[in-house]
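Just to be clear, the model below is a prediction. Sequence and coordinates:
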Amino acid sequence: MASMEMEREHARKRSATQSEEEHPVPLIQGSVAQYFRGSTPTITQERFDKLILNFIIQGLHPLHTVERPEYRDLFREILPSRHLISRRTLGRMLEDEHLSMKSKLTETLSKQNHVCTTTDAWSSNNKSFLGVTIHWINQENLSICSGALACRRIIGRHTYDVLAEMLEDVHRDFNIKDKVTVTTTDNGSNFVKAFSVFAEVQRTIQDREEEYEEEEEGHPVFINVTDILHEEEEDYSLPPHQRCACHTLNLVATRDIEDALTQSEPFKKISRSTMGKCQALWNKQHRSTQASDIIKDKLGCQLTVPSPTRWNSTYHAMERLSICILTKEQDLQETCEKLQVTRFKAAELTFIREYVQVMAPLAKALDVLQSDRMAYTGVLVPTISILVEKMERMKHETNLHHCYPLVDAIISGVKQRFGYIFQDARLLIASAVHPMFRLAYIPSGKKADVVSNLKAEVNQLQTQSPDDHMQTDGEDPTVDSDEVPGYFPSLKTTVLNEVDSYLQSTETKLVNAFQNLPMMKMIFLKYNTGVPASAACERLFSVGKDIFRPKRNRLSDANFEKLLLCRVNKHLL
């Protein structure tokens, strides 16, 4: 009997299980508000306010977002226990966040011996601003670190003295006036004049020694003190100047190429006709939605439209057309017919392919110089050297039908605009102390001078701090009784040969290359702390454009700068 009862019980359980599987009980999902109202501890008010501030800054939202009805209804529903801050409170929190960011950045910069800055001017919504970014090398892993210092309103004309005063004020605010090794700007005449009038001239150790010898041998120079006292012009102090290499290369790719049109009449004819048809296509897409739809339907992609304010834009636009020619030439011709643009001739299609082929090395050089990871001073000389080598090789080895004058114009423009870098001792030393290059791209006639400058730098470091650098591992300074400690320090062979050891090494990784060469590492930090391009300012203005939109033109200059700097310097907060 007991066994029969047990079987019946098991049967009832199986039946109930099958019934639940066939007719499951629906689950009721709780609301978000029920979750936050439950017993689970919610976030603190301070944390909640911090998240809201981060949402406003990183999301590029207007400050008045916190007072919009939709915003307040949302958080009243999901977090009724939390107080919602007002626009005024958010403004005070933004001020505190900006001060905290500035304090941390100033503290970080105080630990650096060498920094560099970039600066440029930008206009939006009938207002002008001066942007300043800063860069330094991490002393542990030798990677490049960056931050934004300012984006301040320029009132009135952008004259050279106004820019000099504003830049000096920014450097002084962050206590880096004596640490800036170089400031990189574009080729604007106002910036060039500001630095030509107020900038210091950076010299190597050897240059300073020769200048000192000349002063000792020369005759005394008498100065009229009255003229100095009555001098009305402000005397600002700016760091050494570096022209933006990317902006200069862009001038080669635009203005200098125009010289090729005057050198060859056939090239001028084919260039004008091809570029005219390309421009007609770009205009059609840019101005007409119907034309844009036709291009998308026939080619499967939109064409890249050049922008005069963006480097490499013409190259990328021609590259897109070249890809269309290789993959969908017939579709491209049909697109021209539909848009009432004259079809491309065979010679013009060949010109587009050759144009892309010739301009590719220059576009690659631009990408290298504006890179964040490779923005060392020592990259400039090798990059330009490789560019010239590639163009020379293309001139002699590549079978071109139309673009030989274009190659000649690029070579001529690069040599004319960048010839100074192969005479600049600072740039040559920076390249020599970069483990990826060493003396590989130093002109043969300059190698001896560069090595001599490096040894002079090492000798100066030994003289300044002999106790730190003279003693090698395992040595006991008290063993040699013939020397007076700290007075007649012996120049150990291992230390004197740091330059030779470095130049003979084949290690290309930065950290490993200087592992046992402390003085060479210090020289690397000194000469490679300087970005060759001002692309960082362009990136700063790109973010600024998203904040200072036309519908936000009532945003105050102070709040705009705080929002911009807090967003760009997020990694410092």
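Arrived safely, thanks for sending.

C-alpha only now, for contacts and for neighbours.
Fine.

Compute the number of surrounding residues for Tyr71.
Neighbour count of Tyr71, defined by other C-alpha atoms under 10 Å: 12.

same check, this time on the one 4 residues further on
A total of 15 residues lie near Phe75 under the criterion other C-alpha under 10 Å.

after the helix or strand where it lies comes which helix or strand?
Of the helices and strands defined by DSSP states H and E, Phe75 is found in helix 69-78. Per DSSP H and E, the first helix or strand lying C-terminal to helix 69-78 is helix 87-110.

For Tyr404, which residues are in contact?
Residues touching Tyr404, when contacts are defined by C-alpha atoms under 8 Å, 6 or more residues apart in numbering, comprise Lys395.

putting a second one here so we can go through both:
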Amino acid sequence: MEKSWKYAHYFTLVGTSGKNVVVRCQLCGESKTFSTAKNSTSNLLKHLKGTHSTTQLVEKEVRLATARESRVSLPAKQPKLDFSREPRVTLEELNQLVAGYIVEEMLPLSTVDSSSFRRIIDKIPSNNNVHLPHRKSFTSYLENEYKKMKAALKLALDDVQFVSSTADIWTANNRSYMGVTIHWFNQDTLERHKAALACKRVRGRHTFDVIAAELEQIHSSFGLLNKVVATVTDNASNFVKAFKTFPPPESDEDEKEEEEEEEQEDVLFTDIAEALTSVSDEGHITLPPHYRCAPHTINLISTSDVEKYLTSSQATKSVYRVTIAKCTALWTKASRSTVAAEQGQEVSQMKLLDPSSTRWNSFYDAVSRVAEIPMNELNNLCNKLGIKCFNEKEYQFMHEYCIAIKPLTAALDILQGDECPYGAIQTRFSIVLDNKDALLAAISCPKFKLRWVKDGARKQQLKNLLVAECQILSSSAGDSDKTDNVPNKVITTVTGMEFFEFESNELSELRGFELDTLSNYPAVKKVFLKYNTPTPSSASVERLFSLGGLVLTPRRNRLSDSRFEKLLLMRYNHCFTSPDHLKKSEQ
């Protein structure tokens, strides 16, 4: 419905004269009239501001449908939208909006019973008899939405051939939980996707067999036992032992070799009853290949390995310990005293950082922040705080320490060297540097291919490795149907190693960086999907635990384990924002 001019209630319509209208000012009395254009109110506004400047004017917008007879109707210069039919919200839409708000913002479920919150909801135009359900009914609605999300996730994973997972254990409020996330590529767009599978309560000790049983059960519940190409965890001894004790099943080629060896051996008779009674649960558990989290491995290098190197020599041992001790005293003062923190901020123009035990780079950042302060200003700050000053040798040591540690924040491929402490990279990453899976992941990626290999014989060896893997995957079950429709030229390009011929001209080299080029080489694309699906770190499951800390707050310690897991998974997977790869299945 159209709205009139905000001061139209001060005038009464007398008549019309062509393109003008004649009105009477109610503030002036009955005798005085004014003529103004139908599409302009400037004359009337000037009259009010000039003649009635001492009067407190009140703005009022009167709907023309109810006051057209007694108010001045001034035609608008532009057509106005008709808002007479306001959109109405259905019960399903209302539940979706409220559930999305509560889950995404990690609010208590009792929010729906809050009187102030319900007053806000009541202002939303809705159909008749549509009201927000109370907590009990709303909880049942969330249960159904969780079932839909889980079914949609299973449906999305059914079409994926290769997936990888990350796992870790988190403890909060005297409870322990195992979190598992899953990662995969969209086979058409090569876009990486992720989702959270579980955050289950783990009772008792976190032994290797408990971890193995829980992890296999989670993978099995989503039908992923034969799809998980690797699981990424940190370097915790219980996780490492679990994967060593329950390795993945041997390949068909290894089994054939063992069968041939067994045929040549003498026949041995076994007591069947004894064999059946001696079978343990360990024989039924198999875990996927294990990858260690690269950032966690770097953490070990930057902490334990660097400290071992610096304390192994008397020349560096004393200066290292004294310098770090003075820095620690400075951080302690700044973190425990507001006066000290303000003084530090005045000197450095930035806040002094307090290292965190969970992130190694925070220690580097804290030392680097201290090293940025000029030496005379730094010692002035130490005098104010009652801390021993830094001498020239210790101040220089901080700068050299930062220069030496800074490369560890960059990518792993730029870290080289055989001498300590960087020699620890060769020790801790030796398995990865010569690992077949890691090599296939690198050479099947168009961005790298063989650019990082200098030795000619090594290049040829890796080419043969890729061709052999392409042939194995192409001859796997169910693959013949997909490759039958592929032109012969595409198959010959793989066996002819044309995938590596990127140095012929600059244009082809630039195009080789795009993942889209893998569509021309379906066998190489399959190798890429299999060996690049694993993530380099377990940061995804750490983010899951970060959200868990916001859901399982001390005030919500009575939240059941099952409900906590469901709320957390819906939040992590953005259940109510409907991502494209996790659209809810129709029921």
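Thanks, I have the structure now. It should be emphasised that the depicted structure is a prediction, and the values quoted were computed from it without experimental measurement.

just checking, what packs against the helix holding Phe75 of structure 1?
helix 32-37 (3 or more C-alpha pairs under 8 Å, 6 or more residues apart in numbering; DSSP states H and E).

Need the counterpart of Leu261 of structure 1 in structure 2.
For Leu261 of structure 1, the aligned residue in structure 2 is Leu310 (criterion: TM-score structural alignment).

Ok, Arg549 of structure 1 next?
So Arg549 of structure 1 corresponds to Thr553, using TM-score structural alignment.

returning to what we had before: show me what counts as buried in the helix holding Phe75 of structure 1.
By neighbour count, and taking 16 or more other C-alpha atoms under 10 Å as the criterion, the buried residues in helix 69-78 of structure 1 are Ile78.

Would you mind getting the average deviation of that helix from structure 2?
Taking mean C-alpha distance after the TM-score superposition for structure 1, the mean distance separating helix 69-78 of structure 1 from the aligned residues in structure 2 is 3.7 Å.

which residues touch that helix?
Taking contacts as C-alpha under 8 Å, 6+ apart, the residues outside helix 69-78 of structure 1 that touch it are Val32, Ala33, Phe36, Thr65, Val66, Arg82, Leu84.

what's the matching residue for the second one over in structure 2?
Correspondence of Ala33 of structure 1 to structure 2, assessed by TM-score structural alignment: none assigned.

Tell me the counterpart of Cys470 of structure 2 in structure 1.
Across the alignment, which pairs residues by TM-score structural alignment, Cys470 of structure 2 is matched by Val458 of structure 1.

so where do the helices sit in the stretch 101-250 of structure 2?
Read by DSSP state H, counting those that start in this stretch, the stretch 101-250 of structure 2 holds these helices, from start to end of the chain: 115-122, 135-158, 208-221, 237-245.

Check the burial of Arg555 of structure 2 by counting its neighbours.
Residues near Arg555 of structure 2, counting by other C-alpha under 10 Å, number 9.

From Ala442 of structure 2, how far out is it?
Counting by C-alpha to C-alpha, to the nearest Å, the gap from Arg555 of structure 2 to Ala442 of structure 2 is 48 Å.

Could you do Arg118 of structure 2 as well?
Distance, Arg118 of structure 2 to Ala442 of structure 2, by C-alpha to C-alpha: 55 Å.

And the helices in the stretch 401-550 of structure 2?
Listed in chain order, the helices found in the stretch 401-550 of structure 2 under DSSP H, counting those that start in this stretch are 423-428, 430-433, 436-443, 456-474, 480-484, 488-495, 506-511, 522-532, 539-551.

Nearest to Leu224 of structure 2 among the ones you listed would be which one?
The closest of these to Leu224 of structure 2 is helix 522-532. By C-alpha to C-alpha, the value is 14.0 Å.

so the closest one corresponds to what in structure 1?
Going by TM-score structural alignment, helix 522-532 of structure 2 sits over residues 518-528 in structure 1.

which residues in structure 2 form strands?
When assigned using DSSP state E, the strands of structure 2 occupy the ranges 11-17, 20-25, 33-37, 163-172, 175-185, 192-201, 228-233, 290-292.

Pull the contacting residues for the equivalent of Lys566 of structure 2 over in structure 1.
Lys566 of structure 2 maps onto Lys562 in structure 1, with residues paired by TM-score structural alignment. Applying C-alpha under 8 Å, 6+ apart, one finds that Lys562 of structure 1 lies in contact with Leu94, Glu95, His98.

again, only using 7 Å
Remark: with contacts taken as C-alpha atoms under 7 Å, 6 or more residues apart in numbering, Lys562 of structure 1 is in contact with His98.

Next one: the aligned residue in structure 2 for Gln58 of structure 1 relative to Leu582 of structure 2, how far apart?
With TM-score structural alignment defining the correspondence, Gln58 of structure 1 maps onto Glu104 in structure 2. Summarising the geometry, the distance separating Glu104 of structure 2 from Leu582 of structure 2, computed by C-alpha to C-alpha, is 16 Å.
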